[in-house]
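Chemist: Pasted the sequence and its predicted model underneath.
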Amino acid sequence: MRRRTFLGMSSGLGIVATGLLPAPASAGWRRPDLVVAADGTGDHTAIQAAIDAAPAGATEPFVIGVRPGTYLGQVIVPSAKTLIELRGLGRRPEDVVIADDRANGTPKPGGGTWGTSGSASVTVDGAGFRASNLTFANLFDEAAHPEITGRQAVAMLTRADRLVFERVRFLANQDTLYVNSSAAGVIARVYLRDCYVEGDVDFIFGRATAVFDRCRIHSLNRGSTPNGYVTAPSTDIGNPHGLLFDHCRFTSDAPAGTVFLGRPWHPNNDPNAIGQTIIRRSWIGTHIPDLAWSAFGTWPWEEARFAEYRNHGPGALVSANRPQLTGEQAASSTIEAFLRGPDGWKPERC
């Protein structure tokens, strides 16, 4: 049986297990513009209400502080709500949990089902969004709903540019973190630092340019073979930068050699979705086999842009099944190269 995630329990999700640290004092810290508190002691009791109250078209950050508690219900940050920051006001990321519990196949009121994108607990379409020191989760219980076969259940869906997540946990099973863009061919950049992502099937996926800096990537044990796939990138062929993992830790409770690092996702069989996953200078556990990449249906992994560079740990093998970057390729596959863009964005220096 796969190990389920229970909020508040020490199943690899706490501050010690994830490597997440309390937020340090910062010279750039500013007082929240609004406070959300489940007990009614703030300006709002719901996350969506605070998002709705934020100004549209902001040109400077609008900070929403969230006091400890669990906040249930779908949250949407529309494209008009720019530069919103959600800041957990607890001591640890697990003190503030923002969650919903629908899946792809969950029936919608009025007919039909939610689909993968519609299942997202949180959807971010507003550029410049930032989140820190909190948890995003999808609590859909697969075991309790055997009648639902569409089990993709997204905790966070991003479709905007210049997004930052710091000391954030993302918890679900299948399709936990959907890093996407507003349309095919549109580049959207996401920077994640000191975060924790947990799931099983394709749990980090999409066409965005997403950089994972010193994050922990944890594969759940599904109790089957294969036990899952960490990434499923759908990077557009015109985008040289897809998913990058730098100085991360790939961990799991699954048996040795039962989890793939990724497989290439071609939405609607799009031939231009030539997915990219690069893992460099990271620790990889025994759950990853020598043949670390997998085909996705009829799409072979060899035609995708999968590569590693100077990884270590018992699952960091070097063989014909594990393409490695050359030194020259590695020099152009850095955090800076992925994020800069024409506007010179430098979130990793903040």
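Modeler: Cool, got the structure. Residues are numbered from 1 along each chain as shown.

Chemist: okay, CA-based contacts and neighbour counts for the rest of this
Modeler: Fine.

Chemist: longest helix anywhere in the protein?
Modeler: helix 47-53 (DSSP state H).

Chemist: Report all helices and strands that that helix contacts.
Modeler: strand 34-36, strand 75-77 (3 or more CA pairs under 8 Å, 6 or more residues apart in numbering; DSSP states H and E).

Chemist: which residues sit against whichever helix or strand comes after the last one?
Modeler: If you walk from strand 75-77 toward the C-terminus, the next helix or strand you reach (DSSP states H and E) is strand 84-88. By CA atoms under 8 Å, 6 or more residues apart in numbering, the list of residues contacting strand 84-88 from outside reads 54, 61-68, 95-96, 126, 128-134.

Chemist: still on that earlier bit, after the longest helix of the chain, next one along is what?
Modeler: Criterion used, DSSP H and E; the element after helix 47-53 is strand 62-66.

Chemist: now for whichever helix or strand comes after that following strand, which elements pack on it?
Modeler: Counting by DSSP H and E, the next helix or strand C-terminal to strand 62-66 is strand 69-72. Where contact means 3+ CA pairs under 8 Å, 6+ apart, strand 69-72 is packed against strand 96-100.

Chemist: put this beside the first:
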Amino acid sequence: MELFPRSMTFLLILFISYFFCLSKATDCGGKDVSNTITVGQDGKVTFRTIQAAIDSVKSNNDRWVKIHIKAGTYIEKVQIPIEKPCIILEGEGSQRTIISFSNDDKTKNSAIFISSPPNIVLSDITFKNSYNVDNISAQIFPAVAATIYGDKSFILRCSFLGYQDTLFDAYGRHYYKDCYIQGEVDFIFGGGQAYFENCLLNATGRNKDLPGFVTAQGRKFSNSSSGFVFEGGSLVGNGKVNLGRAWKAYSRVIFHKTNFSSVVSPEGWNSFGRTGQEISKITYAEVDCKGPGADTSKRVPWIKKLSPSQLEEFSLASFINKDSWLDNLPTIS
């Protein structure tokens, strides 16, 4: 496994600032869906490709538009541009509706799915970057399955398949529920403020002597709201994997009531070379976790112990839903 640098440009910072302003101005007109577009590979459908359906949505959209994607494997790269919020991408089950493409490049360019605007819902779809998944003999490079930039994104029953850098949770508040995420090297990473509820994490190690990393969380500042919280769910796999390493100085990851298989390494966490800064800056915690990998007796000595009040700060309501945006989403069956 090889490490690759990840740099953020000034243009990206401007881009992020813009969509945060956009997220404050857009409420999508309530819970009602104003229009439904159907995508499929045969039969009576509106479009044959997912990207064509997204392109048909008007710029500065301010009402929920559902794009229903019929079962099938769609070999395409898909992007929701920043000027098109209030979109629901709905599949027919993550085992049946699959977006797949093979692409290796720098992290920010390799994603086969990119969602940039606020107020996006994804449900029942698999996002697969097949580069490191199907080509197991090839050299490993970053190959992102999905990048989520936009604030107030809800992802339900989706699967993300990759090996290195599978899911780039970049910026904003994101809620992942009942999802499947597969990889080995930093396979959930970024500077987002994300809550993962009842998700299945599968560490697919190829080198049993070299543990991978589930997370590489990128919280940069002490006052940043960024962080990853895992509530319930399970971590399985083969070989060994660390729970996380500190991509940025104030990296923050909490596991609460998660079931850990024996795939978790005894030390559990890695400071990524930030020796001497672990206690003062990094927040890594495991609370009430279970399973053969939940033994913390040999963990790094600087993992945090959270009081009940501190743990409450990382609840769904407190961590990402203080303004009740999740309560204003359309009903997803």
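Modeler: The structure has been received and is ready for your questions. Note that this is a predicted model, so its numbers are computed, not measured.

Chemist: ok, back up a step: quick one: closest of the helices and strands packed on helix 47-53 of the first structure to Phe296 of the first structure.
Modeler: Comparing these against Phe296 of the first structure with CA to CA, the closest turns out to be strand 75-77 (30.3 Å).

Chemist: so the closest one aligns onto which residues of the second structure?
Modeler: Strand 75-77 of the first structure corresponds to residues 78-80 in the second structure, going by TM-score structural alignment.

Chemist: By how much does that stretch deviate from the first structure on average?
Modeler: Superposing on the first structure and averaging over aligned pairs (mean CA distance after the TM-score superposition for the first structure), stretch 78-80 of the second structure comes out at 0.9 Å.

Chemist: From the chain's centroid, how far away is that stretch?
Modeler: The chain centre lies 15 Å from the centre of stretch 78-80 of the second structure; the measure is CA atoms, centre = their mean, to the nearest Å.

Chemist: contacting residues around it?
Modeler: The contact list for stretch 78-80 of the second structure, computed with CA under 8 Å, 6+ apart, reads 50-51, 54, 112-117.

Chemist: Kindly recompute the last result at 10 Å.
Modeler: 49-52, 54-55, 57, 87, 99-101, 111-117, 120, 127, 146-148, 150 (CA atoms under 10 Å, 6 or more residues apart in numbering).

Chemist: how about the helices of the stretch 201-333 of the second structure, start to end?
Modeler: For the stretch 201-333 of the second structure, helices defined by DSSP state H, counting those that start in this stretch occupy the ranges 278-281, 308-312, 316-319.

Chemist: got the contact list for the first one?
Modeler: Read that as helix 278-281 of the second structure. 219-222, 246, 248-252, 270-272, 274, 284, 300-304.

Chemist: which of these are buried?
Modeler: 219-220, 246, 248-252, 270-271, 284, 302-303 (16 or more other CA atoms under 10 Å).

Chemist: Tell me which residue of the second structure matches up with Ala208 of the first structure.
Modeler: So Ala208 of the first structure corresponds to Gly192, using TM-score structural alignment.

Chemist: Let me have the buried ones among the contacts of helix 278-281 of the second structure in CSV, extended by distance to Ser137 of the second structure.
Modeler: Output for those, formatted as CSV (distance: CA to CA, whole Å):
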residue, distance to Ser137 of the second structure
Arg219, 34
Lys220, 35
Ala246, 29
Lys248, 31
Ala249, 34
Tyr250, 35
Ser251, 32
Arg252, 34
Asn270, 27
Ser271, 30
Tyr284, 34
Trp302, 37
Ile303, 36
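
Chemist: which of those lies closest to Gly237 of the second structure?
Modeler: Using CA to CA, these come closest to Gly237 of the second structure at Asn270, 19.0 Å.

Chemist: Show the contacting residues for whatever residue of the first structure lines up with Gln164 of the second structure.
Modeler: Aligned by TM-score structural alignment, Gln164 of the second structure pairs with Gln174 of the first structure. By CA under 10 Å, 6+ apart, the residues touching Gln174 of the first structure are 103, 138, 140, 142, 150-155, 198-204, 220, 228-230.

Chemist: what's the spacing between Gln174 of the first structure and Leu139 of the first structure?
Modeler: 11 Å (CA to CA, to the nearest Å).

Chemist: and stretch 310-322 of the first structure, how far apart are its ends?
Modeler: Across stretch 310-322 of the first structure, first to last residue, CA to CA, it's 12 Å.

Chemist: Which position in the second structure pairs with Thr45 of the first structure?
Modeler: Using TM-score structural alignment, Thr45 of the first structure lines up with Arg48 in the second structure.

Chemist: correct me, but Ala203 of the second structure touches Phe213?
Modeler: Yes: with contact defined as CA atoms under 10 Å, Ala203 of the second structure counts as touching Phe213 (8.4 Å).

Chemist: Alright, I will stop here.
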